[in-house]
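S.K.: Okay, sequence plus prediction incoming.
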Amino acid sequence: RFGIMNTDDTDRIIEFEEKPAKPKSNLASMGIYIFNWPTLKQYLTESYATDGAMEDFGHDVIPAYLTHNEASYAYAFRGYWKDVGTIQSLWEANMEFLNPNNPLNIGNRNWRIFSQNEALPPMFLTKTAKVAGSMIVDGCYVAGSIQHSILSQNVKIGEGSVIKDSMIMPNAVIGKNVTVDHAIVGENAVIGDNGKVVGKPNEISVVGYGEVLGRTEKE
């Protein structure tokens, strides 16, 4: 799942393994690189002139540097980092946001995280809404119960619905008396009244982008 950088005692990269089955170390490549531009340009130009353009850092560029004994060094990042290349890891990363002790503190004003800010009204909670340990943003309409979940922009939750341990993407519409548990509901998805989307902690259920579910169960 990860590209692995193997280094010597000076942190010089001596080998790059592209998603090995049995990695030799735990130094996963974060995909952040700093290059000397003239050197990189030379490799890209020569590659294009011979056997085609380099298209991938892990598959093309890094191996070329190592083959030609270019001095390349790893920087050991010891802060918070989470790969979100799988459904499970994406769900876990979002659930970690709800932990007040999460190392990535999105409320830290000294290290702000900026995102697109749409012109949306504040979230609206009806008298029937119940919210606990959750994150709800602008544009949301909530008439149901939200437990340990994240609601993105402009999400609609109908009366009697229960959203638990789940991540709801922007513009999703969830009807009345719906159960969503351990799930990721995609952007613009619709779950009709009395629908049921239930996963498990180690098997997250997914409703895809723009998918429409009626009264059927998805488990």
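M.R.: Perfect, I can see it now.

S.K.: use CA for all of it now, contacts and neighbours both
M.R.: Fine.

S.K.: list the contacts for Tyr141?
M.R.: Contacts for Tyr141 (Cα atoms under 8 Å, 6 or more residues apart in numbering) come out as 123-126, 154-157.

S.K.: Pull the distance from the longest helix seen in the chain to the chain's centre.
M.R.: Looking across the chain with DSSP state H, the single longest helix is helix 37-50. Centre-to-centre, helix 37-50 and its host chain are 33 Å apart (Cα atoms, centre = their mean, to the nearest Å).

S.K.: Quick check: buried residues in it?
M.R.: Under the neighbour-count criterion of 16 or more other Cα atoms under 10 Å, helix 37-50 has 43-44, 47 buried.

S.K.: for these, which one is nearest Ile184?
M.R.: Here the nearest of those to Ile184, counting by Cα to Cα, is Leu44; it sits at 39.7 Å.

S.K.: my guess is the closest one meets Met54, correct?
M.R.: Yes: if you go by Cα atoms under 8 Å, Leu44 and Met54 touch, sitting 6.2 Å apart.

S.K.: Name the SS class of Ser89, please.
M.R.: Under the three-state scheme (DSSP: H, G, I helix; E, B strand; the rest coil), Ser89 adopts helix.

S.K.: ok, it - contacts?
M.R.: With contact taken as Cα under 8 Å, 6+ apart, Ser89 is in contact with 82-83.

S.K.: do you know how far it is from Pro201?
M.R.: Taking Cα to Cα, to the nearest Å as the measure, Ser89 falls 11 Å from Pro201.

S.K.: Also Gly79?
M.R.: According to Cα to Cα, Gly79 stands 25 Å off from Pro201.

S.K.: Comparing the two, which residue is more hemmed in?
M.R.: Pro201 (13 against 8; other Cα atoms under 10 Å).

S.K.: In contact with the more buried one, which residues?
M.R.: His182.

S.K.: Please apply the same query to the one 5 residues further on.
M.R.: With contact set as Cα under 8 Å, 6+ apart, Val206 has these partners: 183-186.

S.K.: Repeat that for Ile163.
M.R.: Each residue near Ile163 by Cα under 8 Å, 6+ apart is listed here: 144-147, 149, 179-181.

S.K.: Doesn't it lie inside a strand?
M.R.: Yes: when three-state DSSP is applied, Ile163 is found to be in a strand.

S.K.: Relative to Val197, which of the buried residues of helix 37-50 is nearest.
M.R.: Val197 has its nearest neighbour among the buried residues of helix 37-50 in Leu44, at 47.8 Å by Cα to Cα.

S.K.: try it against this one:
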Amino acid sequence: MNTSLMGVIDATTFHKSLKDLILHRTIAALPFGGRYRLIDFVLSSMVNSGITSVGVFPKYNYRSLMDHLGSGRNWDLNRKRDGLFFFPAPMFDAPYKQIGAFDHFSYHINYFKRSKQEYVIVANCYSVFNMDFNDVLDRHIENKCDITELTKYGNSLEVYLLKRELLIELLETKDITGYTCLKDVMNDSNNRYAICSYEYDDYFVMIDSVESYYHTSLQLLDSFTWKKLFRKDQPIYTKVKDEPPTYYGKGAVVENSMIANGCIIEGHVENSIISRAVKICKGTVIKNCIIMQKTQIGENCYLDSVILDKDVKIEDGIELVPLRLNKPIVVKKGVVQGALMNQ
């Protein structure tokens, strides 16, 4: 247990390049790897670092995120003291307007003032990684830093460590300084703080576009990447769902793919990630695809390099192949793709 460090997850960001996948959910709740959500990686890293107080600050479309996190029990954060705290945005008139996280944080400033931890990790919610923040804290204290920024190859990872009292000061003076987030502080060459960088040399990918989401997802099929992320000593936790095992039909073929529980697979699946309760009918070929929960794909279809969101229905005989290389097709949540639409 780390009594000197608390966690803050900034879930206020809206990436326009991910619009087709986050119109009905916050980016923190974007499904990943068949059974996870993006927030699971930063939240698990905090819990594995001994952090017992985590505040999540979403801005829009956060119903699915609330459902996923629940009481925090799956991350051992349903506690009498500290635990998981959920702080919705105070304004709903312009959900996609980017005004900076400080405005959101300051609305809930009493959370920071009442907390007992001396230091705070402020992290984005859309990165795939698995790390121990105690190493960052040790370096921060050793070098007598005011703010430590995590970097990779010199580029910001939008993860910061600073004293809780300094964060409160930044929130209370934001109207004077003009700072809207910690990135603004980093970009101000005239800031009065001792800024340090912590170069992180392990696996870390920021999901900020459909292309990065697609390619990072399929990287999980590589055993080297899988072992980097999913470690026995630092597990990635997620919401647990009890579902029956996947049923494989007599003619089913599955190669180099991840198949979640509760599916019915009767076709050919290759180099793909299939989420819970997906149905793939006979004669259908799925290659290099990401298929989200409860999607149904009819008979004799051919899909290559396609992302199907939740509850999509693909009718019989549909072919979906992107026109451009490395530019996957995205079918939005709940869409019915039929022969007429395909034409």
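M.R.: Arrived safely, thanks for sending. Remember, it's a predicted structure, so these values are computed and weren't measured experimentally.

S.K.: Select from the contacts of Ile163 of structure 1 every entry located in strands.
M.R.: 145-147, 179-181 (DSSP state E).

S.K.: top of those residues by neighbour count?
M.R.: When neighbours are counted by other Cα under 10 Å, Val180 leads those with 28 neighbours.

S.K.: Map it onto structure 2.
M.R.: Correspondence of Val180 of structure 1 to structure 2, assessed by TM-score structural alignment: Leu303.

S.K.: cool, and Ala28 of structure 1?
M.R.: Applying TM-score structural alignment, one finds that Ala28 of structure 1 aligns to Asn155 in structure 2.

S.K.: Please look at Pro245 of structure 2 and Cys263 and confirm they touch.
M.R.: Yes: using Cα under 8 Å, Pro245 of structure 2 is in contact with Cys263, at 7.4 Å.

S.K.: Just want to know which of the two has more residues nearby.
M.R.: Using other Cα under 10 Å, the more surrounded residue of Pro245 of structure 2 and Cys263 is Cys263, with 24 against 14.

S.K.: Which residue of structure 1 sits opposite that one in the alignment?
M.R.: Using TM-score structural alignment, Cys263 of structure 2 pairs with Cys140 in structure 1.

S.K.: can you count the residues close to Ala257 of structure 2?
M.R.: Careful, residue 257 of structure 2 is Ser; it's not Ala. 19.

S.K.: where's it relative to Asp222 of structure 2, distance?
M.R.: As for Ser257 of structure 2, its distance to Asp222 of structure 2 is 10 Å (criterion: Cα to Cα).

S.K.: What is the burial count for Asp311 of structure 2?
M.R.: Per other Cα under 10 Å, the neighbour tally for Asp311 of structure 2 reads 19.

S.K.: go on, Pro63 of structure 1?
M.R.: Residue crowding around Pro63 of structure 1 was assessed by other Cα under 10 Å; the count is 17.

S.K.: swap in the one 3 residues further on?
M.R.: Leu66 of structure 1: 15 surrounding residues under other Cα under 10 Å.

S.K.: try Leu229 of structure 2
M.R.: When counting by other Cα under 10 Å, one arrives at 20 neighbours for Leu229 of structure 2.

S.K.: next one: Asn101 of structure 1
M.R.: Look at Asn101 of structure 1: counted by other Cα under 10 Å, it has 9 neighbours.

S.K.: which position in structure 2 aligns with it?
M.R.: So, by TM-score structural alignment, Asn101 of structure 1 is matched to Phe224.

S.K.: Show me where the stretch 51-200 of structure 2 has its strands.
M.R.: 53-58, 83-86, 119-124, 127-129, 147-152, 155-163, 195-199 (DSSP state E, counting those that start in this stretch).

S.K.: how about those, which one is nearest Lys294 of structure 2?
M.R.: strand 127-129 (23.9 Å).

S.K.: Please work out which residues of structure 1 line up with that closest one.
M.R.: Counting by TM-score structural alignment, strand 127-129 of structure 2 pairs with no residue of structure 1.

S.K.: Does anything pack onto that strand? Which helices or strands?
M.R.: Packing partners of strand 127-129 of structure 2 (3 or more Cα pairs under 8 Å, 6 or more residues apart in numbering; DSSP states H and E): helix 39-48, strand 204-206.

S.K.: Mind doing that once more with 10 Å?
M.R.: helix 39-48, strand 155-163, strand 204-206, helix 210-219, helix 223-229 (3 or more Cα pairs under 10 Å, 6 or more residues apart in numbering; DSSP states H and E).

S.K.: As a markdown table, these with distance to Ile9 of structure 2 would be great.
M.R.: Listed next are these as a markdown table, based on distance: least, Cα to Cα, whole Å:
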| stretch | distance to Ile9 of structure 2 |
| --- | --- |
| helix 39-48 | 8 |
| strand 155-163 | 9 |
| strand 204-206 | 14 |
| helix 210-219 | 19 |
| helix 223-229 | 19 |
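
S.K.: most tightly surrounded among these?
M.R.: For those, the largest average neighbour count (mean count of other Cα atoms under 10 Å) is found in helix 39-48, namely a mean of 25.

S.K.: Tell me which other helices or strands that one touches.
M.R.: Right, helix 39-48 of structure 2 is packed against strand 5-11, strand 31-32, strand 53-58, helix 63-69, strand 119-124, strand 127-129 by 3+ Cα pairs under 10 Å, 6+ apart.

S.K.: now the ones you listed as a markdown table including distance to Gln234 of structure 2?
M.R.: Shown next, in a markdown table, are those (distance: least, Cα to Cα, whole Å):
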| stretch | distance to Gln234 of structure 2 |
| --- | --- |
| strand 5-11 | 17 |
| strand 31-32 | 18 |
| strand 53-58 | 18 |
| helix 63-69 | 19 |
| strand 119-124 | 18 |
| strand 127-129 | 11 |
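
S.K.: of those, which approaches His140 of structure 2 most closely?
M.R.: For these, the distance to His140 of structure 2 is smallest for strand 119-124, at 10.1 Å, taking Cα to Cα.

S.K.: what's that closest one packed up against?
M.R.: Counting contacts by 3+ Cα pairs under 10 Å, 6+ apart, strand 119-124 of structure 2 is packed against strand 5-11, helix 39-48, strand 53-58, helix 134-142, strand 147-152, strand 155-163, helix 164-172.
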